[in-house]
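Visitor: Sequence and computational prediction follow.
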Amino acid sequence: MDNLIFTSESVILYERKRIHALKYEEIICITTDRPYLVITTVESLQMFIQMSLSKVGELLPDYFCLCNQSTIINLTYAYLYEEHNGHFFVSLSAMLEPFEVSRRCKRNIKNKMLYINKNRGL
């Protein structure tokens, strides 16, 4: 099992004989691939960990947001939120496909995106 340490600026992953330190800004999204979570970085690096999505979500900074039951996204990479045929999607830079947003998560994502975009220039 992987060992994780969450600090104020990064997540440190101890994996077999390697140690990875990922700054939160480098993480684009975290998705489920049971029984693992897949951390995807801006360099398209994918790291697999064993931990629940809800637990990881509690430990991440506020600019990360649950998008649906299987995805947490870094909203600093979000550039488009749109509705299409009654479904909601958010697009992230460096990702080819948009993520579907559950109805339960849509208000939180919209509010956080507006807050982040409003405060980017500060």
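Guide: Perfect, thanks for sending it. Numbers count the residues shown, from 1 in each chain.

Visitor: From here on, just use CA atoms for contacts and neighbour counts.
Guide: Noted.

Visitor: Report how many residues lie close to the closest residue in space to Cys29 that isn't next to it in sequence.
Guide: Ranked by C-alpha to C-alpha, 6 or more residues apart in numbering and with sequence neighbours excluded, the top spatial neighbour of Cys29 is Ile73, at 4.3 Å. Here the neighbour count serves as a burial measure; for Ile73 (other C-alpha atoms under 10 Å) it reads 25.

Visitor: Okay, helices next: where are they in the chain?
Guide: For the chain, the helices defined by DSSP state H cover 53-59, 106-119.

Visitor: As CSV, these with mean neighbour count and distance to Asp33 would be great.
Guide: Output for these, formatted as CSV (neighbours: other C-alpha atoms under 10 Å; distance: least, C-alpha to C-alpha, whole Å):
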stretch, mean neighbour count, distance to Asp33
helix 53-59, 14, 11
helix 106-119, 14, 22
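
Visitor: Got another one to weigh against that:
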Amino acid sequence: MIAYKDIVFFVTDRPYIIIETEKKERIHIQASMSRIVKCLPSCFCMCSQSAIINLSYVNAYENDQHTFRIYLRNGCIINASRRYHTILKTQIVAFKKMMMNRT
């Protein structure tokens, strides 16, 4: 069992999904991304068909002409697809505002 708060991201490595935790552990499971995304709380966001990130681990993001990059607190960089980057950017900003209002 892994607590949601400890999961940094999910990525596909067909036929497996890799779960990376805050402690840099990598856990392989057999599941589909669509099945996983349905079970996750709102702090998770899909950034491509092959990656889901935990918004609480987003350190920064960068949007250049061709790529939308998400920099995570654990040092990983995840690229968002064009299909998801607008939604992702909106969700990152909304999540950060929500977290600031909690403190």
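Guide: Arrived safely, thanks for sending. These figures come from a predicted structure and were not determined experimentally.

Visitor: ok, back up a step: in TSV: the helices of the first structure, plus distance to Leu80 of the first structure.
Guide: TSV is the format used below for the helices of the first structure (distance: least, C-alpha to C-alpha, whole Å):
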stretch	distance to Leu80 of the first structure
helix 53-59	22
helix 106-119	9
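
Visitor: looking at those helices, which is closest to Gln46 of the first structure?
Guide: helix 53-59 (15.7 Å; C-alpha to C-alpha).

Visitor: What span of the second structure is that closest one aligned with?
Guide: Helix 53-59 of the first structure falls opposite residues 33-39 of the second structure when the two are matched by TM-score structural alignment.

Visitor: Outside of the matching stretch itself, which residues are in contact with it?
Guide: The set of residues external to stretch 33-39 of the second structure that reach it, using C-alpha atoms under 8 Å, 6 or more residues apart in numbering, is 12, 17, 44, 46, 49-50, 52.

Visitor: Identify the spatial nearest neighbour of Val42 of the first structure, chain neighbours not counted.
Guide: Distances taken as C-alpha to C-alpha, 6+ apart put Glu26 closest to Val42 of the first structure, at 5.5 Å, once the chain neighbours are dropped.

Visitor: Translate Asn54 of the second structure into the numbering of the first structure.
Guide: Under the alignment (TM-score structural alignment), Asn54 of the second structure pairs with Asn74 of the first structure.

Visitor: Buried ones from the contacts of stretch 33-39 of the second structure, can you make that a ChimeraX selection?
Guide: Under the burial definition 16 or more other C-alpha atoms under 10 Å, those of the contacts of stretch 33-39 of the second structure that qualify are selected in ChimeraX by:
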select :12,17,44,46,50,52
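
Visitor: residues contacting the alignment partner in the first structure of Thr67 of the second structure?
Guide: Here Thr67 of the second structure is matched to His87 in the first structure, going by TM-score structural alignment. Contacts were defined as C-alpha under 8 Å, 6+ apart; by that measure His87 of the first structure touches 100-101.

Visitor: residue contacts, the most centrally placed residue in the second structure?
Guide: Relative to the mean C-alpha position of the second structure, the nearest C-alpha, by C-alpha atoms, centre = their mean, is the one of Ile53, at 0.6 Å. When contacts are counted by C-alpha under 8 Å, 6+ apart, Ile53 of the second structure is found next to 8-10, 44-47.
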